[in-house]
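**Q** Got a predicted structure here, sequence first:
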Amino acid sequence: MSSITRSVSAGVALATGVSLALAGVSVPAMARGPVPGAAAPLGGVQLEHLDRGLVAAATPEGVFLSWRLTATDATGATADGLTGTDFTVYRDGEPIATVTDSTNFLDTAVTTEETAADARYAVVAVVDGTEVERSAEVAPWTQAYTDLPLTRPADGVTPAGEAYTYSANDMSVGDVDGDGSYEYFVKWYPSNAKDVSQVGYTGNTYIDTYAADGRLLSRIDLGVNIRSGAHYTQFMVSDFDGDGRSEMMLKTAPGTRTTTYAAGGEVASESFVTLPEADLDAGVTNADDYRLDADAYYEHVVGMFRGWQDHPEVAAGNWPATLGEAFGIPQRYDYPLSDADARALADYFMDDYAPSRSARNNLRAFEGFVVDGPEYLSVFEGASGAELETIPYEPGRGDDGLLWGDYAMARIEPGNRVDRFLAGVAYLDGEHPSAVFARGYYTRATVVAYTWDGERLTQDWNVDSGHVPMDNPFDASPHGGVGSDDEYGTLAGQGFHSLSAADVDDDGRQEIVYGSATIDDDGSLLYSSADTLPAGSAAPGTEAKLGHGDALHVGDMDPDRPGREIFTVHEGATGAPYGWSMRDAATGEVLFGGYTGKDTGRGMVGDTDATVRGLENWAVGLRSASGELLPGRAPGTNMSIRWAADGTTQLVNGTGDQDTTIDDARRGRLLTATGTRTNNGTKGNPALVADVLGDWREELLVRTADSSAIRIFTSTEVTDRKLYTLMHDPQYRAEIARQNTAYNQPAYTGFYLASDTDFSEVSVPEAFLPGALPALRRQLEQLIGAGGVSGPAAQQLRASLDQAQRAIERDQAGNAARAVEKFLDRLGRQKPGTVTDSARDRLGHAGSVILSMLS
């Protein structure tokens, strides 16, 4: 069993029903192990302390209610779900139902819209017949969705005079204020956002943070030196430093600016990112504009040619000594080139050589790219957007793509392969979230991992395949080659348009699945997958890497074989052994797959048919988890969603000006989200698919057609499956954080989740929730204010919690546990009248959960 999870069938590590007998008063508690030594570090996988996330929605059948079970609520399993905390449903202050087998309920007594509008609902957690926690009251939505209002940025005009507008794009979530509910991060795309290979200016990219009521908390303007497109900006949201509040980490540049807004919507502050001292000394300012117009790019090429003989690859004899040799023309010039000769060669290169390679090469029109200037990695406070630290982005681009192969192929695309970025969040040590940032995957591939301790970024490790050697940077085929690094060279060319974090080897620590290769938690190369090219390929019988692809899925797809699987599609055509493949995630060995001889661009997995064992997969045909070809047509491949009551998988569809839909392979259309749009062109991605509210099923978050709001849809199918929120599964939480990376991919849990899940095999994390203790302190203050705790008891209980918080901030689990024990002891010893029975039950339960985590 992994060190960060437990199976509910393997003994109950967090069993309720135990009491601490304190001065004759029974305080509900959680069973725990021995208290660690005073200075022992905190243990357990760090996850968010979440409230119940109660949602009520009016339906024709009644008011549907849905809420969260947390990982710390789970104690065991039945055939239909987990056991643990039960719930009482309240309407207008009166109990109307007790729910033990799920975390949803349909109130059929309220069926008219007028009655539903006046109703107020709450759920109360019940442990051993005692009410220990009450949710906030909610009013029903009038339909199965709610709108998150947005504040759209102003339109703009490029230096070329082209007007552009904005629409909402990818999203993420995080608890930025530690109150147990999510805030929403929204990326704004200009209408002229472009792929890395497309020429032209783009507008600025913005990242907004919104409270759940639509109040704009902050806006980060990435500035003119970060181009807008699917491959440039991934924003990682997580509580990286374990203070119970989320931060955001992303790539920035000179000119990146934060605006913080006050409660009334007015600007509270504005500031640019802090430029490193070395850049300030070099004269860099936040007013710099590194975008190239066509004339500036021409001068860039002239400068590159004038220094040709000094390029390290030329000096080492790896590249042609002259440009004439590189272009295959007679040698006419002496080196170093004069300005006139360099211009003559630049003219030849742009007007003759490049067009001869491809009719699409029009380098005279090359503009809008950033191929020079500083690049940064910045950490921002989630709530205010305030910059916390900025460091140089690693690795730097080095050049405009010459070494990366951007001039080597028939299509000459400066700034393309060099500017392919990826990012993710991973529990590399099994407990704390690290941020992972990457550059490159077609040729050179680099991956860097960081931890953030609240004050400084620390690099965990740096993986670099090295550039793929070329004998001529203007005429070569570097795709599929091996990088120059002895250890990581085979990583080159294996990356995808996304990455995943998953514990593929079951050692309790997550690895980085980098497309067709996997990097171990310590930064070593676990494997790089290759196989034999088949008949009909470019070189039958030879070995080739599986190579690059567009779609990547990692999870437990086959419950009848141990471990996890990786399903991918590949675009290497006749140079790749497979167009699609299913691999063993631990070894990279191909379990089954198919050669296609072409770019296989799409693929998906999911439990679309409950009669078939495991998760089905489809790219070319529909197959079972074991590879058996199944009858029927394959569903869509844009995005999946867990929407149904029976645990099957549904598909999200809709591109362009079509309404977004949720479709079931067996039942047909389940939802038409009228007036909404997906993102990213033909990719048809929702803004986000994640379990952000209600029970374990996922919500659909999509923009309205005019981007005035994000519309959040929740499933109102009543389910009898009881499962903790997917956001408390470490793999799923990491996958949600990286969903906005390049070609958005679905998130998968670390355990098998389907219509036939054996709940006794569901892994439950041994979690540490940094926000739990502050939440207990807020609960105490509320009870003091309401009279539930009074007299000397108030200060005594405060003092114990303060002591526990100081110990946690010093990473001292034992001292924190002893302080919480003191809190529970004091709670049990209070004189009658100073702590009400209800307050004692609630505070005692919350304190016992925390003590169990610390122990």
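**A** Great, that's in hand. Residues are numbered from 1 along each chain as shown.
**Q** Every contact and neighbour count from this point should use C-alpha atoms.
**A** Will do.
**Q** where exactly do the helices run in the stretch 701-850 of the chain?
**A** Using DSSP state H, counting those that start in this stretch, the helices of the stretch 701-850 of the chain run over residues 730-737, 772-786, 792-809, 813-829, 837-854.
**Q** How far does the first one sit from its chain's centre?
**A** Averaged C-alpha coordinates place helix 730-737 at 6 Å from its chain's average position (Cα atoms, centre = their mean, to the nearest Å).
**Q** what's next to it, contact-wise?
**A** Identification of contacts with helix 730-737 by Cα atoms under 8 Å, 6 or more residues apart in numbering yields 45, 47, 172-173, 236-238, 424-427, 500-503, 690, 726-727, 746-750, 765.
**Q** and the helices of the stretch 701-850 of the chain as TSV, adding distance to E455?
**A** As requested, the helices of the stretch 701-850 of the chain are exported to TSV (distance: least, Cα to Cα, whole Å):
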stretch	distance to E455
helix 730-737	22
helix 772-786	20
helix 792-809	13
helix 813-829	21
helix 837-854	24
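**Q** between those helices, which gets nearest to G84?
**A** Counting by Cα to Cα, G84 lies closest to helix 837-854 out of these; the figure is 12.7 Å.
**Q** Mind listing what's buried along that closest one?
**A** Of all the residues in helix 837-854, those buried under the rule 16 or more other Cα atoms under 10 Å are 839-854.
**Q** Check which helices and strands that helix sits against.
**A** Counting contacts by 3 or more Cα pairs under 8 Å, 6 or more residues apart in numbering; DSSP states H and E, helix 837-854 packs against strand 25-29, strand 130-134, strand 767-768, helix 772-786, helix 813-829.
**Q** Let me know the angle separating it from helix 772-786.
**A** Interaxial angle of helix 837-854 relative to helix 772-786 (axes from the mean of the first three to the mean of the last three Cα atoms, to 10 degrees): 170 degrees.
**Q** another structure for you, compare them:
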Amino acid sequence: MSKKGRVLFSFVLILSVIVPVSEGNAEERKQEPTQPVQLENLDRGLIAASTPEGNFLSWRLLADEVTGHTDKGLTGTTFHVYRNHNKIAEVEESTNYLDENGGEESNYYVRAVEDGKEGEASDKVSPWEENYYDLPLQKPEDGVTPAGESYTYHANDMSVGDVTGDGQYEFVVKWDPDNSKDVSQNGYTGNTYLDTYTYEGELLYRIDLGVNIRSGAHYTQFLVRDFDHSGKAELMFKTAPGTKVITYDENGEVTSEEYITMPEEDKEAGYSHSDDYRMSSDDYYNHIVEMFMDWHEHEEVVNGSWPETLEESFGLEPRYDYPLSREDAESLADYFMDEYAPERSERNTLRELEGFILNGPEYLTVFNGETGEELETIDYKPGRHDDGLMWGDYAMSRIEPGNRVDRFLAGTAYLDGQKPYAVFARGYYTRSTLVSYSWDGNHLEEHWYVDSGWTPMDNPFNDSPHGTPGTNEEFSSITTQGNHSFSTADVDGDGAHEIIYGSATIDDDGSLLYGSFDTLPEESADPGAEARLGHGDAMHVTDIDPDREGQEIFTVHEGGTYAPYGYSLRDAETGEILYGEYTGEDTGRGMIGDVVPEQEGMETWAEGLWTADGEKISDDMPGTNMNIKWSADLTTQIIDGAVDETPVITDWKEGTLLTAEGTRTNNHTKGNPGLVADVFGDWREEMLVRTEDSSAIRMYMNTEVTDHKLYTLMHDPQYRSGISWQNSGYNQPSYPSFYFASDMDWEDVPVPDMKRSPSLDRLHDTLEAYIENGEVTGPLSHQLTHSLRQAAHHHDKDAMKQARHFMEKFLMHLERTHQERHLSEEAEKDLERQGEQILETWKN
């Protein structure tokens, strides 16, 4: 895939999704959105790969090219395939082709054909040597913790976005040190880095999150989306003092290091980018002492909710006067660490606690996706408030400061049905919060804020805050309902996305749609009681059962004897349980997919394999780490291989389809690839995994010819949002808004009505294509190229008067009659139409 220049500005693609309403559907449930929805203005995404049968080619059908459907797929644009500038095929029924006569020296491009006329040529590509491509990476240097422990790096989670505006995806790679920690685990970690690479492997910049962001799956959820309608993606994630952007020259030498902007009030308070809030064991001891010295002033003590004395909290006879002196606070801290905590659990080794970040400022920063430049930094909402004391981190038998307080999630959602909003969450075991933002290119604006309030405790050192309603009546039921990831989907058919926060769902306007409860069975810990479905490790939201209206939610639940179900399938709009089973244990994994094609609907599995309508098929079941839309027949495949195992793609019926030799998955037992997404080619997903030495990201694609035609999944808003949040917490697959399986009814696939805004990049590519094929020649080619380049230059500088001037010159060159011998009639009409559209936009 060739690289396009980055100097040309690109407007965004606009899409109106029309959801088909089949006969008998409730019209009040499915409302057609009246406003367009913003998605990416993607190029053709052409990829070629060498196979034993020849060269396999795959490319995108864009959403605005769909015209209808057949019983095997969608209909739409026909494509001409070119090898070495010679037309070799016309493809109508799919978006892939096997060139049996192609060789390693072949190069290819495709042209869309509309009304019998060819459009612009795609980028030229040469075939990969295998069914994968290695994106070269630049591994960060090894490091040493303050405790003297050495660590190295491996590539971890990924995301994609068009940060340059050229219609191609760039790749954002998170680097994890090998001492990264679960949020409840003790010890120092190395810094987390985020790199942005082009397809060719150029490192655009590196963001060092700094020593004040701990490394691990729960700390850094990074969003890569075009939030501001500019045509270029931004990056957005949690930052802290010490976060900086690093740029490099072509030799890999550092050319600049720029820290994020610290708010003035923080600078005035004495904070700086050289601060290090990582706690040593001595620091933590002093932290406890100071917390005890201030006990009498704690808000919950003052209002009478908590014991007046620490002795009462620990079950001791009164012995100290309050406020505590340092000496008395140290005596109580010694008792707490050496006697009270170990008696509650042998895992409470608080004297050894180190590496946690329990103090200091927390920020949310937006970065320019192309350059890494910081665009805005604000305070992270909500702040941690404390080290987890009010979050319940000291209340359970296992005392885990910095645990429940530092459970973060993030994603994007079309909350108004038109554009992606950023959604950030903190907490899901006790207090649960979500905040959404829009980005207008200059500032973040809060859209809504959801907060369950604190979970009341009688004693913060001995209580059971899980399952306790929050103090905010409106959202009191969302406590302990969140998962290690949330999903986004339009569950009520109004055209806007809801946030499926585990066993609760937040409506698009920030109100509570529902929290899911049910009755505990006889064999549970509290028979007959109404209980939350509660927290779980895995969740899947899409149209699982095509015979039912709307989407469904399949979730596993962790609550054991205090949860009504170990796994459940729910109606996504109402939360109603469709089927499920009480297990009495932490049911840790679950998955869905079309793995038994002869059964209608998707199968679900957590404890055995079940049909979409609740019939058990088998005690055996496929793997649960990650699924992938891989095969030509629209069935679902499974990615297996965790820790140090080689990843494989397996089919429940056919067995192993791919062994990804020389690569590894991420996140230990979770066994996640860096990313599973429809990154390029046709509608099928690619698997992106790191090589064993993290020298590259290996991108695998399926080279099996398929005769099913579907627009790129990235043009389904629900699926595209899912790719944004796939890196969050425990990575989960992304699903489209429609039933996707081998028995799908193509009439029910949402048919988009896309209206793409004019694009300078697209006009540039069109002009280059006409010059290359001889339809624009002579001095005219130079005149048009120069005018377009100047228009883009002034547009990027926001000098709109000059930009309009050069676009008018571009059109004037086309209109001169003596230029006819240098310009075909088709090229003139095409270039003039696009130029006039851009000029009209600029005048507005």
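**A** Ah, there it is. What you are looking at is a predicted structure, and each value in this text was computed from that prediction instead of being measured.
**Q** Mind checking the TM-score on these two?
**A** Remark: TM-score between the superposed chains equals 0.91 [TM-score structural alignment, normalised by the length of structure 2]; 809 aligned residues with a Cα RMSD of 2.9 Å.
**Q** Can you tell me which of the helices and strands packed on helix 837-854 of structure 1 is nearest to S66 of structure 1?
**A** For S66 of structure 1, the closest of these is strand 130-134, at 14.4 Å, according to Cα to Cα.
**Q** do you know how far the counterpart of R398 of structure 2 in structure 1 is from D352 of structure 1?
**A** In structure 1, R398 of structure 2 lines up with R411, judged by TM-score structural alignment. Noted for R411 of structure 1: a distance of 14 Å to D352 of structure 1, by Cα to Cα, to the nearest Å.
**Q** Settle it for me: which of these two has more neighbours?
**A** Legend: neighbour count by other Cα atoms under 10 Å for R411 of structure 1 and D352, higher for R411 (17 against 12).
**Q** check contacts around that one.
**A** Applying Cα under 8 Å, 6+ apart, we find R411 of structure 1 in contact with R357, S358, R360, N361.
**Q** hmm, try it at 10 Å
**A** Contact analysis of R411 of structure 1 by Cα atoms under 10 Å, 6 or more residues apart in numbering lists S197, A354, P355, R357, S358, A359, R360, N361, N362.
**Q** ditto for E118 of structure 2
**A** Shown in contact with E118 of structure 2 (Cα under 10 Å, 6+ apart): T78, F79, H80, V110, R111, A112, E826.
**Q** That one -> structure 1?
**A** Alignment note (TM-score structural alignment): E118 of structure 2 maps to E131 of structure 1.
**Q** F475 of structure 2 too?
**A** F475 of structure 2 maps onto Y488 in structure 1, with residues paired by TM-score structural alignment.
**Q** And for its match, the neighbour number?
**A** 22.
**Q** and the closest residue to it other than its chain neighbours, what does it touch?
**A** Of all residues not flanking Y488 of structure 1 in the chain, S465 sits nearest, at 4.5 Å (Cα to Cα, 6 or more residues apart in numbering). Applying Cα under 10 Å, 6+ apart to S465 of structure 1 gives the contacts 440-441, 443-447, 482-493.
**Q** For the counterpart of I577 of structure 2 in structure 1, give me its contacts.
**A** For I577 of structure 2, the aligned position in structure 1 is V590, judged by TM-score structural alignment. Neighbour list for V590 of structure 1: S529, A530, D531, L546, E565, I566, F567, Y578, S581, M582, R583, D584 [criterion: Cα under 10 Å, 6+ apart].
**Q** could the residues you listed go into a markdown table alongside secondary structure?
**A** Converted to a markdown table, the contacts of V590 of structure 1 look like this (DSSP: H, G, I helix; E, B strand; the rest coil):
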| residue | secondary structure |
| --- | --- |
| S529 | coil |
| A530 | strand |
| D531 | strand |
| L546 | coil |
| E565 | strand |
| I566 | strand |
| F567 | strand |
| Y578 | coil |
| S581 | strand |
| M582 | strand |
| R583 | strand |
| D584 | strand |
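**Q** Of these, grab the buried ones for PyMOL.
**A** Buried members of the contacts of V590 of structure 1, defined by 16+ other Cα under 10 Å, are picked up in PyMOL with:
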select buried, resi 529+530+531+546+565+566+567+578+581+582+583+584
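**Q** The contacts of V590 of structure 1 into a markdown table, with extra columns for distance to V513 of structure 1?
**A** A markdown table is the format used below for the contacts of V590 of structure 1 (distance: Cα to Cα, whole Å):
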| residue | distance to V513 of structure 1 |
| --- | --- |
| S529 | 11 |
| A530 | 15 |
| D531 | 18 |
| L546 | 14 |
| E565 | 11 |
| I566 | 9 |
| F567 | 11 |
| Y578 | 18 |
| S581 | 15 |
| M582 | 14 |
| R583 | 12 |
| D584 | 12 |
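**Q** tell me which of the contacts of V590 of structure 1 is nearest to L292 of structure 1?
**A** Each of the contacts of V590 of structure 1 was scored against L292 of structure 1 by Cα to Cα, and L546 proved nearest at 35.9 Å.
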